[in-house]
Each structure stands twice: as C-alpha cells, then as structure tokens.
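1. I'll drop the sequence and a predicted model, then ask my questions.
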Amino acid sequence: MPRFAANLTMLFTEVPFLDRFERAARAGFTAVEFLFPYAWPATDIRQRLAAHKLQLVLHNLPAGHWDAGERGIACHPDRVEEFRAGVAQAIKYASALGVPQLNCLAGKVPAGVDAATAHRTLVENLRFAASELKAAGRRLLVEPINTFDIPGFCVNRTDQALALLDEVGADNAFVQYDVYHAQRTEGELAATLQQHLARIGHIQVADNPGRNEPGTGEINYDFLFAHIDRIGYRGWIGCEYKPAAGTEAGLGWRQRLAL
C-alpha cells in the first residue's frame, strides 16, 4: 500500500512552519517533506519530528533566491561555488535530520547563457553533488518540472532527466517523479512509472488542473495509486498539492480511494 508524506511547504500553510509538524501527525501522516529547512535551526526541526513521531523523507538543496523567483542554480555557470556551498549545507541538515535523499532543482537557464553551457554546468554540478552525497550515505534526486508553471526551467521531461543522469553517471542519482508536472508535460503516467521504476527515487502527487488534492481533476488516482503499488514501488509519495479548501477538509481522498 502506498505510503504518503505530507509536504509541509504546501499543506497546513495557515500556521507557522514549525507548527505544521503537529498538524501533519494529527492528520494521520507518519512522514513529512518540504522544500527547504535552512531558515530554521536543525535542532528545532529535529525536536518537532521527534515530538510527533514523524520521519523526514526529503528536502531540496538550496535553490538560490527563491522569493525573487529563482528555482535552482545548478545550471548557472557563474554560481558554481554557491552551488557547492549549498550542497555542503544541505548535507549538514540531512545528517542532523536523518534525511535519506535530497532533491536538486536544476533551475531556469539564465539570460545570456547558451543551452550548451547551461547543460555542461548542470552535469558537472550534479556529478559533484552526487559524489558528496554518496560520501555522506545519501541519494541525489533530479526533478523534471513543467514549463507552464516555471517557464525556462531546464529539465522538463522524464526522458530528459534520465539522459541527464546517464551523462552524470552516478549510481546514487535518481529521478524525482512528480505526477502533476509529468501530466502537464508528457502524460503516459502509468507506462512511464512502470518502465523507469528502478530509476525513480521519489514520487510526488497533485491533480491537474489546479494542482489540488488527488481526485479533484483529470488524473485517475484510484487507478494510479493501485498501479504504483502493483508495480512494486516501495518509497514514499509526497503530497505536494495545494488544498482546495483546507488540508484537513481535503483529506477525504485517502478514504475514497480506500487508502
């Protein structure tokens, strides 16, 4: 049966971040994920995890100036040292919080940088990150993101991410497969998951259109969750969606889908 982790960046947003751990546990989650931990001391996050018996399954590497619209810097040739410092910071947090894998947002290709230079920078940065994470006993993830939501993002499709990882050549590097982004970009959800399951390290879900909870849009999550279970995925599924009418009010999808 699929195991679901509450994405605290998206869920329970009506309360301060550190209070979302208690809400997740009260809602029946045993695991959480979020974009970034870096605004809070690791000791504070660790205390909330322990107090509410939660496992932290994922967070991202630092991704530049998020509030200014940046969505990763791994493809930015003039910010390699910043990227490498971010890898070190992420590993410190992951070690303190017991996080087994970290996601790298590749970023939007900077203005004035040609595609070949951005790609070469991304490959080199991912090789560095994978090596550092492997030394720390952790996995690296790379996530394709649709260009409707983030125009200019440089990794958009599953096949592109797989080719990128082939070029990186690291045995601890995997795809983070976000069902919502994949539906908007390429479809073929069930076939893609089955064909590339061995190279998928983490799954995230939201429905389309609207990026709301499963069952509110066009994706047949009743079928898809059963399919994910049937093909043997044993990792966590991150609930990275925008609740249509409040998190708790929208959790009925778990009961409706007999999960």
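-> It's in.
2. could you use CA atoms for every contact and neighbour count after this?
-> Will do.
3. any idea how far Ala118 is from the residue lying farthest from the centre of the chain?
-> Most distant residue from the mean C-alpha position of the chain: Gly112, 28.1 Å away (CA atoms, centre = their mean). As judged by CA to CA, to the nearest Å, Gly112 and Ala118 stand 10 Å apart.
4. shared neighbours of the two, anything?
-> Common neighbours of Gly112 and Ala118, counting by CA atoms under 8 Å, 6 or more residues apart in numbering, are absent.
5. elements contacting the longest helix anywhere in the chain?
-> Identified as the longest helix of the chain according to DSSP state H is helix 115-135. On a contact count with 3 or more CA pairs under 8 Å, 6 or more residues apart in numbering; DSSP states H and E, helix 115-135 meets helix 80-97, strand 139-142, helix 158-168.
6. ok, second structure coming up, stack it against the first:
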Amino acid sequence: MFRNHAGPEFTDQIRWAHEQGFRAIEDNGMMDRPAEQQALIGDTLRQLGWSMGVFVLNFDHWPVSTSLCSGDAAWREKFLKACREAVDTARRCNGKYITVVPGNYDHKLSMGYQTSNVIETLRRGCDILEPHGLVMVLEALSDTPELFLRHPDQTYMVCEAVNSPSCKYLFDMYHMQRNDGDLIPNIDRAYKHIAYFQIGDNPGRKEPGTGEMNYRNIFKHIYEKGYKGVLGMEHGMAGTGTEGELALIKAYREADNFL
C-alpha cells in the first residue's frame, strides 16, 4: 500500500508505515511467500513490536470451487493439509488469524447438507489449529452470489455449530455493507464470534470517506464495545502515487477522530 513512499520491499514499507503510526499488517498471500521471506517479515514485526493480522489459508486459490461445501474427501484433505502448513507459516510470521472461505455452492446438494459438510471440515481444521492457539476466521463475501458464506447470521450459526475457540468470524465491513447493510446492529448481533474486522468503503472498495459508509461512527461503536484487535485495510486507494498514500493516511486519521 505504501510502495510509492517506501519502495517495493515489503519490510521497508512496514518500517515506513511504523513511522506514520501504524502498528499491524495483514498479508493475504503470506502462505505463498517463501519460508525465508515469511521469517524475515516476522522478525521485522517482532523488532517493531507490531501485530500480525490475517493471512489466507491457501487451500483454494481464487476463483473458488465448491470445495468444502461438497463434502468431497479430496477437498477436505487439501484443506486439512493447508491447516497443517499454516501452523508453520504462523510460527514464522508471528501470526494468529487465518482467513478461511468455504467456497461456492454445490448445487447438487441441499443447503442443509452443504452446511453440515462445511461444519464437519472446519471442526477437523480446528483440531489442528487449536493446540497452537491459532484461529481460523470465516469471511463472508459479496464477490459473487455463488459463494456459500455471505451473511452475518449464517456465519454466526456456523461458528456456533463448530463450537471451537479456533473458529471465529472475520467481519469484512465492505462485504457486509453490500450484502446486508445495517452494519452496527449486525456487528452487535454477531459480536460474540467476531475476532477480526476488515475495512473498505462502498461503493468502490477504497479508504474510508470515499463512499457511503460512516466509518467514524462505526469505529466509535467498535471502540466502545472494547474491541482491541487489528482493523485490516483490505481495500484499494482512491488516489495515486505519494499524494494518494498521504490522502489515505489522512482519511484514516479523520475517521479515527471520534473521541
């Protein structure tokens, strides 16, 4: 996000962001990086006292397939193998939260059977992650109506059924605004299982202040609920170059100025 100021090297961008007041990163593609680079990033975070946000469990690269909904044994083993690999990735980068997307609908099966397949596979994944204190965070998405997991109540129900501290909800506010709206009440209803938030204004999926969402009120509400975790900036930038990067930082300072 800050390559215009800090250059293409990720660790240099982290250090520059530290000077601006940021204290965490997330990196969806962490599992696809070489182990040596994962360790270098983790060492940089430890030196700066930073937190590591989410990285994506890379068992099913986009575009997603029916994957976990189908109950197919090969897909289940692919998922569990990725969970085992994620334990090593998390150790190297000092991570804890791992984004999981169950995949697209399997139209050969009814919704009840698909939901059961997802829950059973997630339980087995938790058996791998829980002893290491790691948490898969389920992300409901809005990219396509074919996605199985799309709504707050559905994600909450799956977390309840899996019934593990290693299965929680990644509440991406951009996606939830597109799918459901009513953000603050939906945050309250699902808060028991929300372990992580991601940001993006709608329309456009850029920084706060570029769309219709009142992020100052949303941030205030989350703060007052006592949330102390990472807020992931999973969005694009409205501007370009160094000016765009500075405008993005200014937008966050304005949205965060609610006290």
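-> Received it, and whenever you're ready, just let me know what you need. Predicted model, so just to flag it, every value in this text is computed and none were measured.
7. sorry, back to before: which of the helices and strands packed on helix 115-135 of structure 1 sits closest to Glu248 of structure 1?
-> Proximity to Glu248 of structure 1 (CA to CA) singles out helix 80-97 among these, at 26.0 Å.
8. what angle do helix 115-135 and that closest one make with each other?
-> Helix 80-97 of structure 1 runs at 30 degrees relative to helix 115-135, counting by axes from the mean of the first three to the mean of the last three CA atoms, to 10 degrees.
9. I'd like the next helix or strand past helix 80-97 of structure 1.
-> Note on helix 80-97 of structure 1: by DSSP states H and E, the next helix or strand toward the C-terminus is strand 101-104.
10. against structure 2, where does that following strand fall?
-> Counting by TM-score structural alignment, strand 101-104 of structure 1 falls onto residues 97-100 of structure 2.
11. mean deviation, that stretch versus structure 1?
-> For stretch 97-100 of structure 2, the mean deviation from structure 1 after alignment is 1.5 Å (mean CA distance after the TM-score superposition for structure 1).
12. now the counterpart of Arg46 of structure 1 in structure 2, nearest residue through space, not along the chain?
-> Correspondence of Arg46 of structure 1 to structure 2, assessed by TM-score structural alignment: Ala39. Nearest-residue entry for Ala39 of structure 2: Arg92, 4.7 Å, with adjacent residues in sequence omitted and distances by CA to CA, 6 or more residues apart in numbering.
13. touching, the one you found and Gln38? I think so.
-> Yes - counting by CA atoms under 8 Å, Gln38 is a contact partner of Arg92 of structure 2 at 5.8 Å.
14. if you count what's nearby, which of those two comes out ahead?
-> Counted by other CA atoms under 10 Å, Arg92 of structure 2 and Gln38 do not tie: Gln38 has more neighbours, with 21 against 18.
15. wait, doesn't that one sit right on Ala86?
-> No - using CA under 8 Å as the test, Gln38 of structure 2 is too far from Ala86 to be in contact (11.5 Å).
16. can you list residues touching both of the two?
-> Common neighbours of Gln38 of structure 2 and Ala86, using CA under 8 Å, 6+ apart, are Met31.
17. how near is the aligned residue in structure 1 for Pro131 of structure 2 to Gly232 of structure 1?
-> Matched across to structure 1, Pro131 of structure 2 falls on Ala135, judged by TM-score structural alignment. Ala135 of structure 1 sits 28 Å away from Gly232 of structure 1, taking CA to CA as the criterion.
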